[in-house]
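Undergrad: need coordinates for the below:
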Amino acid sequence: MREFGVPLTPARGVADWRERLDRVGGRAMTVVGDWLSPGERVSRSEPRISALVAVVAVAGGVLPILVMAVTWAAKPDPVAHVPACRVAHEMTGYVLADRPAEDRYQPDRQCNSADAPNTVERTGTGRYLVVFGKLGRDGGVAAVTPVTGDDRICTLPDWRPEGADELVQVDCFDRSGAAADSGFTAHFWDVSPGGETGGTAAYLRLGDPGRTSQTVEDAYSHNSAGGANSAGREDVGSYVVYFGGLEAVEGGTVRVTPVADAATVCGVERWFAYPEGRYLAARVRCRDAGGQPVDARFAVTFTLGVGAPGVAGAHVLADRPAEASYTPEGVAQFSSGGQAAAVTRSEPGEYRVELPGLALKSGNLQVTAYDTAASCVARTATGDVRITCRDPSGAAADTKFLLTYWD
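TA: So this is what the prediction gives:
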């Protein structure tokens, strides 16, 4: 059972203040009533009568105003509206967690297909718990990307349901592997059993990174083509993921997130359709913070487009890391806005990606390094996305990467 601590905007003490003010007003009225009642009474001087009139005025006019002021001041702030990202047969949500040192808050940029709020809790240095309200269920897939100007690596040790909610753990590290606070964007996505996204999509969470081969047939696996998902280990930290039934697919995009409680970087080397084997294959490489191959669990997602009709978004394969400016081409590019992306390199490892036709005022983005040992972090701005990539030493490095954005 998790502890959430003190409410964000507690409304306490209002009843006590009302009772005290009512008592003051009541006493004043009693004094006036005693003076006006028939019978003998102590004579009152004019100053005392004036004072009583003043008391009555306070009790009858100012005190109610004070009561209203105290009540208004103690009233909880209204909860910000959480936009719904509702898609048939899907449970989904995202957060942009941009207050890395804050203990608990509701991010300004978030969505939830159950119309419930999402909360971010900081449980320790570099350790966070994202609570997706009313999205709790066994399975699904999650992803995380550091959103910061610092050199950070973020992983997902686990995600699981607790009651009606889905809990997604996020751990962030510096280049040395030590826990370090960081902003991040996190996404949870689950397709209902037997449900279809309406688009081409597949995902799995690798269960045993040391096994030579394994078929993943659990709640953490989905394939819109109905084929089997499996994975094979080629060498330390080197894997091939197979999505059965997707052998005719061209293009699309792949996202990979390490499922680990240590600083781990997992990226995509390439993906390709293999008609003879009746599958689509994606090669995944995992390394530690220093760039050395390491066996690791990971979550991998393939989508053609953004996975479902009617969902705004884009994906970009930025594959010319040394060019000053270019328009990515080929079947791996997609935008629901109907306009091509533009990539600009300002200096080594520093990129700006423009997605015309998409406002970028909300939505979720994920970045996966492509065919490299480097890792990347993201920052969003009005109208574009900023990407910074670094090699295992922490130095800025020109790098291929995959960017996925959807609203």
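Undergrad: from now on I want contacts and neighbour counts done on CA atoms only, so please keep to that.
TA: Fine.
Undergrad: sticking with residue 26, tell me its helix or strand.
TA: Taking DSSP states H and E as the criterion, residue 26 maps to helix 14-36.
Undergrad: only the buried residues of that helix, if you could.
TA: The neighbour-count check on helix 14-36 (16 or more other C-alpha atoms under 10 Å) flags 14, 18, 22, 25, 28-29, 35 as buried.
Undergrad: before we move on, what about stretch 64-77?
TA: For stretch 64-77, burial by neighbour count (16+ other C-alpha under 10 Å) applies to 64, 67, 70-71.
Undergrad: and stretch 123-132, by the same measure?
TA: Neighbour counts using 16+ other C-alpha under 10 Å place 125-132 of stretch 123-132 among the buried residues.
Undergrad: can you list contacts of it?
TA: Applying C-alpha atoms under 8 Å, 6 or more residues apart in numbering, the external contacts of stretch 123-132 come out as 93, 100, 103, 112, 116-122, 165-173, 179-182.
Undergrad: now the helices for the stretch 1-150 of the chain?
TA: Ranges of helices in the stretch 1-150 of the chain, per DSSP state H, counting those that start in this stretch, are 14-36, 46-57, 63-74.
Undergrad: and this one, so I can compare the two:
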Amino acid sequence: MRARSLLVALLVAVCGAVLGPVAPAQAATADQWGFALVDNPTVPLFTTLNTTRQWGTWKTAFPADWASGGKLATGRFRVKFPHIGTPKGFVHVTPVSRTGNYCEILFWTPSGVDEILDVQCHKPGGVADDTAFTVMWSVSSGVAAPPGSHAYVRYGTSGIVDSYNSTGLGVSGGPLGTGQYSFKLYGVGLATVLSGNLQATAIQPNGAPRRCNIYQWSMAGTDIVAYVFCYNQAGAATNTEFTLSYHRERTVLGSFAPPKYFGYVWTAGNVGQTNFNYPTGLNTNVVGTAPPLGRFIVKYPNLGQKETTAQVTANSSTSRYCNLTSPWTYSGPDAVVDVICFDNAGVYTPEVFFSTFTSRI
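TA: Predicted structure coming up:
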């Protein structure tokens, strides 16, 4: 507890200049987005990815086009979202692995009119290994009208590379120690209760094994304070680039209506407004356990609509991490997300996590 209190005190030192738009204009968020499931990480470049688990904003103008991808090397896979290329935004990746494999982003960039991104995955211990995963990318600008809020940070080797806050109030933050970072997302929360959902993903351009989780989070008035801790293959805290995002009463993509079928849950319990589903409301998502120890089943009522995606991030004071055990399924109108968590050695281990799910409609 003393260590966590010290972290809170250190936040004052690292949260200096606030990054945000100077004169924000009213605008819908997100500007562009795409998501996909890579359920076969060995297909050649550029194979059309699973069409039941992908969508993007390009579909409005190019309805016949699909996200594609293919294997570049062992554990390395390239994804292409057509027609929506831009150098900004944020990416999240969640492995689909029962064996404890984990994944990171190497980079994302426009290539002509397209957005391409490379993902690298590893076995426990750090050996590169072909791994299924789910991935999303989104970019936003301007101020978003209610309901809800959305913010993200791309953190690089020397500080914040890119950031967004739908309230127009900006973000601030930086390192606390080796592999330890704190950020304040201004005005995105609720003043009375902890609310919303966080996700984090490691970025490692040279492909060395890295992963990040949410160490702790809290509210400071309407501000959200988030601590991101990152680790290497040995479970040691390691300086790492990463993305961090927050969403409340909106999708992880940052948009609302559409999509209007989405939900999120923090498994520490029905705390504040951290278990939310649109359209069914507060505390309607259900989290249960299943064998083996460390496995959880999250049911999102009424969200099994059209094309969908899911992301998971561990909330841990150690190097533990969480994956999808398999692609999500449907039970009638409900979406069922199967999650499993691991210690650094890849042993099944119970852990608190953030789960988020959205349809494209």
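Undergrad: just to revisit the earlier point, got a quick ChimeraX command for the buried subset of the contacts of stretch 123-132 of the first structure?
TA: One line in ChimeraX is enough to select the buried members of these, burial here meaning 16+ other C-alpha under 10 Å:
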select :93,100,112,116,117,118,119,120,121,122,165,166,167,168,169,170,171,172,173,179,180,181,182
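Undergrad: out of the helices of the stretch 1-150 of the first structure, flag the one nearest residue 142 of the first structure.
TA: Shortest distance between residue 142 of the first structure and these, using C-alpha to C-alpha, is found for helix 63-74: 38.2 Å.
Undergrad: read off where that closest one ends up in the second structure.
TA: Counting by TM-score structural alignment, helix 63-74 of the first structure falls onto no part of the second structure.
Undergrad: got it, and stretch 24-42 of the first structure?
TA: By TM-score structural alignment, stretch 24-42 of the first structure lines up with nothing in the second structure.
Undergrad: report the aligned residue range of the first structure for stretch 115-133 of the second structure.
TA: Using TM-score structural alignment, stretch 115-133 of the second structure lines up with residues 166-184 of the first structure.
Undergrad: one step back: so how far is the helix holding residue 26 of the first structure off the chain centroid?
TA: Taking C-alpha atoms, centre = their mean, to the nearest Å, one finds helix 14-36 of the first structure lying 52 Å from the centre of the chain it belongs to.
Undergrad: by contact count, what packs against it?
TA: helix 46-57, helix 63-74 (3 or more C-alpha pairs under 8 Å, 6 or more residues apart in numbering; DSSP states H and E).
Undergrad: same list, those helices, but as a markdown table with distance to residue 309 of the first structure please.
TA: Listed next are those as a markdown table, based on distance: least, C-alpha to C-alpha, whole Å:
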| stretch | distance to residue 309 of the first structure |
| --- | --- |
| helix 46-57 | 67 |
| helix 63-74 | 45 |
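Undergrad: so which of these gets nearest residue 337 of the first structure?
TA: With C-alpha to C-alpha, the closest approach to residue 337 of the first structure among those belongs to helix 63-74: 44.9 Å.
Undergrad: so that closest one versus helix 46-57, what angle?
TA: Counting by axes from the mean of the first three to the mean of the last three C-alpha atoms, to 10 degrees, helix 63-74 of the first structure lies at 40 degrees to helix 46-57.
Undergrad: skip the chain neighbours and tell me the closest residue to residue 230 of the second structure.
TA: Ranked by C-alpha to C-alpha, 6 or more residues apart in numbering and with sequence neighbours excluded, the top spatial neighbour of residue 230 of the second structure is residue 212, at 4.1 Å.
Undergrad: equivalent analysis for residue 341 of the first structure, please.
TA: In space, residue 341 of the first structure is closest to residue 355, 4.9 Å off (C-alpha to C-alpha, 6+ apart).
Undergrad: which position in the second structure aligns with that neighbour?
TA: With TM-score structural alignment as the criterion, residue 355 of the first structure matches residue 300.
Undergrad: OK, contacts around its match?
TA: With C-alpha under 8 Å, 6+ apart, residue 300 of the second structure has these contacts: 263, 277, 284-286, 334-337, 357.
Undergrad: now flag whichever of the residues you listed is closest to residue 162 of the second structure.
TA: Closest to residue 162 of the second structure, out of all of these and judged by C-alpha to C-alpha, is residue 357, at 24.1 Å.
Undergrad: looking at this, that closest one is in a strand?
TA: Yes. Assignment of residue 357 of the second structure by DSSP: H, G, I helix; E, B strand; the rest coil places it within a strand.
Undergrad: please name the nearest non-neighbouring residue to it.
TA: That would be residue 310: by C-alpha to C-alpha, 6+ apart, it lies 4.5 Å from residue 357 of the second structure.
Undergrad: likewise residue 390 of the first structure?
TA: Excluding the flanking residues, the one nearest residue 390 of the first structure by C-alpha to C-alpha, 6+ apart is residue 396, at 4.3 Å.
Undergrad: do residue 175 of the first structure as well
TA: In space, residue 175 of the first structure is closest to residue 289, 5.9 Å off (C-alpha to C-alpha, 6+ apart).
Undergrad: where does that neighbour sit relative to residue 178 of the first structure, distance-wise?
TA: Using C-alpha to C-alpha, to the nearest Å, residue 289 of the first structure is found at 10 Å from residue 178 of the first structure.
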